[in-house]
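A.B. asks: all I have is the shape, not the residue letters:
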């Protein structure tokens, strides 16, 4: 072809899309574009030669000069075939590289001036080495890529010219047009071989990576398939054994449970959603257990189950009276609730707070309330609860999360309207874990508790039908906001007569039964019980009394085992043999009138107490000493009494400078409660005046009242407990503040019968009653 070496030749140009033809390649092309068909026609008319150049972008219909690579291949058209759809199939054979010099003006088809670029024949040992390396690399490539057939390798191995070898190998690689074009444009043979080696190396690395990834994916696939297969086998085995299949069976079971329950709409939706989530969980997932637990709780709670209230007042009253002696106020309150329920049908459950000393039957009263209403009964103790989560539950995300005690109690009750006892509400503590009493506010507020929210359940739960009963020993330990939400019923303690009744009706029969004794085997007469009450117990309730009766029964049981025939009768004189020496002295603490000693009355958490206040005056420099476990309130009482005495010294016939020449020591042996104080102002003043004037104080008198600096007597609290204490200790006369007269109606008649109550409004009256002339004694 050497005679074409002028300044280029004219060629019709056929732009190729997505394909590239090398010299010495023979292949079929489908030609469809109008310009391309015309270029072919022109070639056929001339010498069958046409220039094939590739487009840089595949999807350009009408390429401009910029879109067509400058270097292409001159090819000879060997065959032409018109296909039915209008395209032409041609067989071309690549001859030689050629470079476009310029485009000629031709509207119909692309025509160019091009110059052929024959390759230089180079043959030296380096090129041979390159060829060999190329073949080896190509072999690797074929092994890795399954796209090239091994026959190709054989065909390629026979090629001797290095340039052609490079072209043929490149034509078999699946490369981007841009990379193939680079090889086409490299005219220098050695450079072409090196470039191709680079490309092959790259391709090989990519292929190896691909293979690795494929193997990994295959392994994963195999593992998953294996697991799936094993799981299916397990399901089949479980089916054979009659177990329901894993999670799906669990979900079905929960769904059928859900159908059996009447759930409010929001709860139902939540349950359905959680069951669906559970079903999708793999059996190995730990969260499945959490969801399962949650759904179980939602299904276990009484969202709409209720017990029918037994609205029979007479029956309820009979039950309450059968279970408890006395306690009129609390019983009345329950019956009122019942009556209102009967009229209104729906009343928010009241929140009663039973306050009283230990052993007066607060807890058992709550039980009887439930029995009389025909409701379920749940009790939780709040003693020592310091964690807010105990009331409100934990968030479900924690390990071992649970609902709070309230929701647990409701699940136990199994109905929406139980009687719910919160025991020891005054014993709650608060620390860094939050304040449980604040969490209780929502539970115990009738306005809020219809949508109580527990951290675990996360759905509002209605507590408004619950009748809450709380118990406490002392009202001042209950946080104020909590107290506001409750109705306080005081249970002050029992009189001797009531204790006697309780012992006869309840404690004795119960203990006899517990100790396996029949009615006849042990008889304890009333005097013996009364003696036990007076000399072996000193309490407001009957817990100690029950322990003493139990001790009697045990000792009797021992005797009866030794001698089965005998019946044991215990009278007041035999009590000592069974219970040992009396622990308390009954009757007046002071057997004769004393100077400077007065009995005061105190209120404590365990009921009323009598306390003896002693005053001694000794020569000195005017020090006032207070001893005994005194709270601030007591110290104030003592100071006030002292100042009052000083202000009245002249009237009382005391030297006005007594406080400068004497030391006064006030001693109160029994402990005082700092909050309430024993209200001992008038007691201390009386003792002080008695000591200073050397006058005796009547031994039969006990007193309670606070004093002002001018001698007025101020009202006190806890009169009933205090009078019971004075009665227990055998005092005949009680001085009380005039303002407390209204409280006398609460005092049992048996006490009023034995004790004279004297209302006083000024210290003068106190002294009139308390101080007796010495001559009267002797």
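C.D. replies: Done, it's in. For clarity, every value in this text was computed on a predicted model and none was experimentally measured. Numbering: from 1, shown residues only.
A.B. asks: every contact and neighbour count from this point should use C-alpha atoms.
C.D. replies: Fine.
A.B. asks: distance from the longest strand belonging to the chain to the middle of the chain?
C.D. replies: Once the chain is assigned using DSSP state E, the strand that runs over the most residues is strand 88-104. Centroid separation for strand 88-104 versus its chain: 81 Å, with Cα atoms, centre = their mean, to the nearest Å.
A.B. asks: now do the very next helix or strand once past that strand: distance to the chain's middle.
C.D. replies: Next along the chain after strand 88-104, taking DSSP states H and E as the criterion, comes strand 111-116. Its chain's C-alpha centre and that of strand 111-116 lie 85 Å apart, by Cα atoms, centre = their mean.
A.B. asks: which secondary structure elements does strand 111-116 sit against?
C.D. replies: On a contact count with 3 or more Cα pairs under 8 Å, 6 or more residues apart in numbering; DSSP states H and E, strand 111-116 meets strand 9-16, strand 88-104.
A.B. asks: and among those strands, the most buried is which?
C.D. replies: The highest mean neighbour count among the helices and strands packed on strand 111-116, using mean count of other Cα atoms under 10 Å, belongs to strand 9-16: a mean of 23.
A.B. asks: contacts for that strand, please.
C.D. replies: With Cα atoms under 8 Å, 6 or more residues apart in numbering as the test, strand 9-16 has contacts from 36, 39-40, 42-43, 49-55, 68, 109-115.
A.B. asks: what residues are up against residue 525?
C.D. replies: Here residue 525 is in contact with 569, 570, 571, 572 (Cα under 8 Å, 6+ apart).
A.B. asks: count of residues packed around the nearest residue to the last one once chain neighbours are set aside?
C.D. replies: Right, the one you point to is residue 572. Distance criterion Cα to Cα, 6 or more residues apart in numbering; nearest residue to residue 572, sequence neighbours excluded, is residue 528 at 4.0 Å. By the criterion of other Cα atoms under 10 Å, residue 528 has 19 neighbours.
A.B. asks: list the buried residues for the helix or strand harbouring residue 528?
C.D. replies: Per DSSP H and E, residue 528 falls inside helix 526-531. Residues of helix 526-531 classed as buried: 526, 528, 529, 530, 531 (neighbour count, 16 or more other Cα atoms under 10 Å).
A.B. asks: next one for the comparison:
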């Protein structure tokens, strides 16, 4: 129990923010809060005594008891003065410590019930306290000497204080301590504890001051050394000028200044370059910043700021170049020529960015190269596959170690001109993580409204990309982020028919491989029927990449035969093809050999182009369980359940036992279970396979189908019509069933395929049954 000097009493309270008053202190306080002013006015009318308590949180405007330190100082208000700025200034003298027992928050002012406190009796002897007092005094005088902020008069006055408690309070009031530390001393009632806390604080403050002085001395020495080096460099520069010596950094700076003037930069960029050159001239050669500035200046002077190539805008020539480099692709070529024609009329590239989409190996990248050749422009290719760091597009800020511009600026620097054909390859393969989203950074690059002032983090100054012809490629347009896709016009390259592949191999691939392997048409010939067999039985792809590999394989075998002297001329025929390439790796056509029950052929679209999909259904006695296998995705599973529900609902109409779902287990399987399969186009195929298994009617082997089904039997449109038609052609199907709503897509199917395959448009499952299922009486 703390001792009291008098009975508990109730007096006004003045909460202090950022201040603390010790007993014995006399100082001025500015009072601004209305309640605090009214409390001062009240005490001036009474006995002029008030309790001063510090707030724990300075931001609290209306403090409660929990917001105040419980030990405060009972003070005497000696003077009150109204200031012109509206605040009230008071002169107070701390009397003694007091603890708050109760706080009342009235409308006028705060009032507290307090118990005044006096110092507790110490367990230590008078001599021990005197020794502790001397130690505190010695440390305080050392601190005062080191800080030079406390006057000699103050030191003398404190030294003359005899009372240890008053001595400790006075020293604490002169130290630049936080309120929390001062409050610890105010809370300490035992004199020896108060002195010990003060001794710990003074020891720590002295160490901090010593450390500050050491750091200051090091900084001073460093500044002196830098000034000395600068003076010596200036002397060296003057000596070099007198001797006519332009070697070393002086000559390097002059060379850079000349390069900046000849780079023909925009005015703002040139000003930035000159500013950096001035910094480079001042920075010591051994400094790390020296190489950073030099690298930055090298990038600025090497970038093409105004250099351009002259476009060769001859549409007839461009058409010849595209035809020389690519067979087929009529729609794609037509769109590219339209783009160039508009550019010729407007002398501007403003317009959508071309995005070539399609499976691997169909010629997207080589088509972009042909466009550059047709325009007589420089060609730059940037692969975006696996790019996940935004800095790879926008560059790193120069504050980072090893910073470089982004790949866009690097590509422009490599091209040497402002108007290259810039290919952004595999734009659908970008990723994003904690380092940023590179697709968002590409928005500024590809947007004609923004890219005239493209901002690279390394270069920092705007760079004009509006003269660049950007072309992008992707395998799957659905993988491109929507905001990025919105800035592009997609041109789909679905793949090649067998006729087109044969022409490409004869006119493009085989001559190229003959030249690469040192062969000629004289010593290696591939018969037409053998070439067709290579296409059918050794490759299965939308493009021609694997076909080119097989032709290269034939060339290598032929080269070995000729070099070893076995033959001087190699002719590849149907009989000799297997000796060179081995047994056929593919089965040409996926069409069933016979009409079957419970097996239907669907048409699918994958990233590698179109493909056929066999769906099988088996029935067994059971409890009506439906099993789906074959590594199916959620969409195909939902299609299977929708088909199952339609058949249950229309069982009587379809000639199926209405109770089949109660006593028959149904297993739907899509072969090649290791391959993931998904997509909204297998609904009618699953339905036909189910109906065939439940009715015993065979499915016509030459019919392929694609389309989604609703619970009412409607056939919904799908995508990838051209790719699916080409896969049906490869598989040897004679008839394909397409949704009625896809009639608009028929013109995309090559004429050579439309001539060999019958295309039937259906809008309801009943029509599909008529085409797909055989005669029930058969």
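C.D. replies: Thanks, I have it. The structure displayed is predicted, hence computed values, not measured ones.
A.B. asks: quick one: TM-score?
C.D. replies: After superposition, the two chains reach a TM-score (TM-score structural alignment, normalised by the length of the first structure) of 0.69; 560 aligned residues with a Cα RMSD of 2.6 Å.
A.B. asks: what about the helices in the stretch 501-650 of the second structure?
C.D. replies: 510-516, 528-537, 545-563, 574-581, 634-649 (DSSP state H, counting those that start in this stretch).
A.B. asks: got those helices as a markdown table, with distance to residue 255 of the second structure columns?
C.D. replies: What follows is the helices of the stretch 501-650 of the second structure, written out as a markdown table (distance: least, Cα to Cα, whole Å):
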| stretch | distance to residue 255 of the second structure |
| --- | --- |
| helix 510-516 | 46 |
| helix 528-537 | 61 |
| helix 545-563 | 50 |
| helix 574-581 | 62 |
| helix 634-649 | 66 |
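A.B. asks: and the longest strand along the second structure, what does it pack onto?
C.D. replies: Criterion DSSP E: the longest strand present in the second structure is strand 88-105. Counting contacts by 3+ Cα pairs under 8 Å, 6+ apart, strand 88-105 of the second structure is packed against strand 26-31, strand 71-82, strand 110-116.
A.B. asks: out of those strands, flag the one nearest residue 13 of the second structure.
C.D. replies: Set against residue 13 of the second structure and scored by Cα to Cα, these come closest in strand 110-116, at 5.3 Å.
A.B. asks: spatially central, which residue of the first structure would that be?
C.D. replies: Nearest residue to the geometric centre of the first structure (Cα atoms, centre = their mean): residue 394, 1.0 Å.
A.B. asks: so what corresponds to that residue in the second structure?
C.D. replies: In the second structure, residue 394 of the first structure lines up with residue 396, judged by TM-score structural alignment.
A.B. asks: element containing its match?
C.D. replies: Here residue 396 of the second structure is assigned to no helix or strand, by DSSP H and E.
A.B. asks: isn't it right next to residue 403, touching?
C.D. replies: Yes. Contact criterion Cα atoms under 8 Å: residue 396 of the second structure and residue 403 qualify, at 5.2 Å.
A.B. asks: residues in the first structure aligned with the longest strand of the second structure?
C.D. replies: The aligned range for strand 88-105 of the second structure is empty, by TM-score structural alignment.
A.B. asks: same check on stretch 256-269 of the second structure?
C.D. replies: Counting by TM-score structural alignment, stretch 256-269 of the second structure sits on residues 254-267 of the first structure.
A.B. asks: and for stretch 141-148 of the second structure?
C.D. replies: Using TM-score structural alignment, stretch 141-148 of the second structure pairs with nothing in the first structure.
A.B. asks: from the chain's centre, how far out is that stretch? Work that out for me.
C.D. replies: Distance, centroid of stretch 141-148 of the second structure to centroid of chain: 55 Å (Cα atoms, centre = their mean).
A.B. asks: how about stretch 610-626 of the second structure?
C.D. replies: 43 Å.
A.B. asks: what range does that stretch cover in the first structure?
C.D. replies: The aligned range for stretch 610-626 of the second structure is 608-624, by TM-score structural alignment.
A.B. asks: and what of stretch 326-333 of the second structure?
C.D. replies: Residues 324-331 of the first structure are matched to stretch 326-333 of the second structure when aligned by TM-score structural alignment.
A.B. asks: contact partners of that stretch?
C.D. replies: Against stretch 324-331 of the first structure from outside (Cα under 8 Å, 6+ apart): 317, 320, 354, 365, 489, 491, 498, 501, 502.
A.B. asks: re the thing from before, and the contacts of strand 9-16 of the first structure, which are buried?
C.D. replies: Buried among the contacts of strand 9-16 of the first structure by 16+ other Cα under 10 Å: 36, 39-40, 42-43, 49-55, 68, 109-115.
A.B. asks: now do the same contact list for residue 542 of the second structure.
C.D. replies: Residue 542 of the second structure touches 359, 360, 361, 362, 494, 495, 496, 608, 609, 610, counting by Cα under 8 Å, 6+ apart.
A.B. asks: residue 604 of the first structure reaches residue 671, doesn't it?
C.D. replies: No. Shown here, residue 604 of the first structure and residue 671 do not form a contact pair, counting by Cα under 8 Å, at 9.3 Å.
A.B. asks: more neighbours: those two, which one.
C.D. replies: residue 604 (21 against 16).
A.B. asks: neighbours of the spatially closest residue to residue 529 of the first structure that is not a sequence neighbour, just the number please.
C.D. replies: Take residue 529 of the first structure and drop its neighbours on the chain: the residue closest to it by Cα to Cα, 6+ apart is residue 500, 6.8 Å away. Residue 500 of the first structure has 21 neighbouring residues, counting by other Cα under 10 Å.
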